[in-house]
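Visitor: Build the 3D model from these lines:
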Amino acid sequence: MKRRTFGALAAAALAAGVAVPALAQETLTIGAVAPKTGPLAGGAAVTYWPNVQLWAHDVNARGGLQVGDAQYMVEVIEYDDQTNPGETIKAVQRLVSQDEADIVLPPYSTGLNLAAAPIYNRFGLPMVTATATTDQADQLSQQFPNVFFTLGGAQAIVESTVVAMDALRDEGVIGNKLAMVNVADAFGIELMNQAGPAFEAAGYDIVYETSYPLGTQDLSPVMKGAKAAGPDAFIAWSYPPDTFALTEQAIVEGLEVGAFFTAVGTAFPAYQARFGDDAEGVLGIGGVHADGEAFQEYAARHEEVTGAKPDYWASAMVYSSFQVLEEAIREVGSLDNPAIIEFIKGHAFDTVIGVLDFNENNNNTAFWTVGQWQDGVFKGVASTGREGAVPVLAGPDWN
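Guide: Here you go, the predicted structure:
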């Protein structure tokens, strides 16, 4: 567990070569814990950490976080949990007990959020997750009433993926033969468990099915096995390292499918940068209203402040979850966590991703589910109530 302290105002001044004066007002300490090392570090480096930086920058640029009649500048204490749930829990404990953080942001990924939920509940911390995808949301929020879910559940994502495949099948782009694989952690297992029965019920024949451990370096055997089965479509419930590796192996093997779907990481700008024209037509989890004014303004500010582009799915949701927390604190007028939690439960929030309205602590009415690379942009093709979806197209041609 490694600590790094980041003051957004000080960092901006130092980057500009300006001396940093003593602040004339008090500061609040924001705690953040997520991978900087380990298998999920790459994903967190795209989706999570830049938005922590951006939000802290935006808060300080507005003169600070409004709490009652006062405004407070913020500084961030960052911990690397090394993609290890035990380290996540220890970091949260340290942030509360030793660092005396005023606000503790949720961690990154489904597995780490689910592992950390009990410790956030123990300390009574509001936990507005933005990178957890689970159908256990209703059960978990009953057990832990301080926990909120924004990104949607496995069932809706699977149902939308089936619909997208059905559209391609109806057009004659694909047949019924499907290869499907998953990363063997909470995220991949839950989606695979939902997807198998759903695709079989829709008349698909799963001709190849396997899982692989998180952090697997060589996925060529997986892709060789998939190709040998002769599928019409390929689906992977994957995390960023394997999303990239599976795509690379599919291109190397010359996988001939009418639809190619990978999960987390497909929406990363680095995916298109890595694969270029070969990314065209690739389907993936998530999406955004890429042509919408709100996302474009957010994306421009994200790149200006952090030097990197946001992804086309969870990046904006991470920032939106911070907006929810900020507005709740401002409206409550204090850092009283029970009051903040109750406020979030009873209100809707305008964010860069659109309106977030929690029902049973779960934003289960409007979120993106499936996207596709089209003309160099990962555009949303399916959602549960968001505007801006575009029609799904045939998959990539790697031959």
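
Visitor: going forward, measure contacts and count neighbours with C-alpha atoms only.
Guide: Will do.

Visitor: Can you get me a residue count around the residue lying closest to residue 119 once chain neighbours are set aside?
Guide: Of all residues not flanking residue 119 in the chain, residue 89 sits nearest, at 6.6 Å (CA to CA, 6 or more residues apart in numbering). The burial count assigned to residue 89 is 22, neighbours taken as other CA atoms under 10 Å.

Visitor: how about residue 89, what does it touch?
Guide: 115-116, 119 (CA atoms under 8 Å, 6 or more residues apart in numbering).

Visitor: Next: residue 185.
Guide: Neighbour list for residue 185: 111, 213-214 [criterion: CA under 8 Å, 6+ apart].

Visitor: What of residue 376?
Guide: Applying CA under 8 Å, 6+ apart, we find residue 376 in contact with 272, 276-277, 279-280.

Visitor: so how far is residue 247 from it?
Guide: The gap separating residue 376 from residue 247 is 16 Å, by CA to CA, to the nearest Å.

Visitor: what's the closest of the contacts of residue 376 to residue 394?
Guide: Nearest to residue 394 among these: residue 280, at 9.4 Å, using CA to CA.

Visitor: residue contacts, the closest one?
Guide: By CA under 8 Å, 6+ apart, residue 280 lies in contact with 372-376, 395-396.

Visitor: this one next, for a side-by-side:
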Amino acid sequence: MTAFRKLTVGLAGLAACAITAPVSAADDAQFDGTITLGAAISLTGKYSTNGGHTKNGYDMAVDRINSMGGVEVGDKTYKLEVTYYDDESTPARGAQLAERLIQQDGVKFVLGPYSSGMTKAIAPVTEQYGVPMVEANGASRSLFTQGYEYLFAVLSTSEQYLASAVQLRAELAEKDGMDPSEMTIAGVFENDPFSQDIRAGVIADAEEHGMELVVDDKLPPEINDMSSTLIKVKAKSPDMMVVSGHSKGAALAIRQMSEMRVDVPMLAMTHCDSAQIIQKFGDKAEYTLCASQWAPSLTYSDDYFGSASDFAADFEARYDYAPPYQSAESAAAVLVYKDAFERAGSLDKKAVRDALQATDLMTFYGPVNFDDTGKNTAKPMVLYQVQDGEYKVVAPTEYASAEVRYPMPKWSER
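Guide: Predicted structure coming up:
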């Protein structure tokens, strides 16, 4: 039988993960001074990089809340902890572990995994048992068409990810005296639920402006090479290229475009920061446009982390790297749970679920307000650009901290 690795962290600001024995459902620590949140996340496998970012965000928020007095529910005060299992980036394992958390460990409140595919595997389990799940890293719009009543997402959904990039391409065309309908797009999308939802959003946004997708390629989940797609891009000379393939796809695109000298006026991608394109590729990453759920330069703030820039500084001091948005949104998910517990005045699952539905909260990550499907409809996406080795917000205009640099110079001119 495959062994399950269980990690429980958060009490007393533990800096290291402790290996623990399984907890009986009858031994309910939630009513003995501790609220236990359960999470099956990717500590190994293809999503392990972003799984690590997710865990770091959860841990940082748990420790911050505990250090500031914990959670007040009625006349009692509780500390938070998180019980983790490694889902190995495998949906079937994620569903199995979600059931283990609920049925064997007695967890009544779940934090989401990393990725839409993993969230889709777990959501039916939490729904079956009436266990709330606040998730921060499953953006697929199809998650919110299933009628789930116990699923809540703090992030913007996937069809919005590259909308600002298409809009920016239209605005720049008009600035150059051209009609946006003259613009062409090359699209490269991993064949997974998240990236295919992004593709649907790009197609809808392109159609709105009359733009044509001259390359529309699906790449396998194990993305190791996109050279054949890049040959097509060279041949079609599109006005913009968009890429969605998680952190592995982002890194691969930068590396192979530089090696093959593929020139495009605009390049927009997802997962730039989690792929660490600046750190790994230096000047080769310059001019890349990056879809983001969050940026440290935004003016959001709360009582726990202060401003977005305060969170970024604290995160970097703790983990020795700048926070990707996956960590920021994960920390926000814990803040949402804390707020719901206190407003519910109870640790009853249904009462907490109802409190989550009524959430109207400002965090360092942005506003959180869930619609009837569990989507956060209050927070917009942003688009930043790599400029002189830093991420600068360039769209939407009202959130911009810098002017977009356009067009990307040809590789022969760099």
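
Visitor: Can you flag the buried ones in the contacts of residue 376 of the first structure?
Guide: With burial judged by 16 or more other CA atoms under 10 Å, the buried subset of these is 272, 277, 279-280.

Visitor: Which ones among these map onto helices?
Guide: With helices taken from DSSP state H, the overlap with those comprises residue 272.

Visitor: what's the neighbour count on the alignment partner in the second structure of residue 58 of the first structure?
Guide: Matched to the second structure by TM-score structural alignment, residue 58 of the first structure sits across from residue 64. For residue 64 of the second structure, the neighbour count with other CA under 10 Å is 18.

Visitor: Report the separation between residue 64 of the second structure and residue 315 of the second structure.
Guide: Counting by CA to CA, the separation of residue 64 of the second structure from residue 315 of the second structure is 11 Å.

Visitor: try residue 100 of the second structure
Guide: According to CA to CA, residue 100 of the second structure and residue 315 of the second structure sit 31 Å apart.

Visitor: now swap in residue 52 of the second structure and tell me
Guide: According to CA to CA, residue 52 of the second structure and residue 315 of the second structure sit 13 Å apart.

Visitor: out of the contacts of residue 185 of the first structure, which is most surrounded?
Guide: The most crowded member of the contacts of residue 185 of the first structure, judged by other CA under 10 Å, is residue 111 (20 neighbours).

Visitor: ok, now which ones touch it?
Guide: 85, 132, 185-187.

Visitor: and if you look at residue 224 of the second structure?
Guide: Going by CA under 8 Å, 6+ apart, residue 224 of the second structure touches residue 252.

Visitor: before we move on, what SS does it have?
Guide: Following DSSP: H, G, I helix; E, B strand; the rest coil, we place residue 224 of the second structure in the coil state.

Visitor: To which residue of the first structure is it aligned?
Guide: In the first structure, residue 224 of the second structure lines up with residue 217, judged by TM-score structural alignment.

Visitor: what about residue 396 of the first structure, helix or strand, and which?
Guide: Here residue 396 of the first structure, judged by DSSP states H and E, is contained in no helix and no strand.

Visitor: ok, and the closest non-adjacent residue to it?
Guide: residue 281 is the one closest to residue 396 of the first structure (CA to CA, 6+ apart), at 4.9 Å.

Visitor: who touches the equivalent of that neighbour over in the second structure in this structure?
Guide: By TM-score structural alignment, residue 281 of the first structure lines up with residue 287 in the second structure. Residue 287 of the second structure makes contact with 266-267, 385-387, 405-406, 408 under the criterion CA under 8 Å, 6+ apart.
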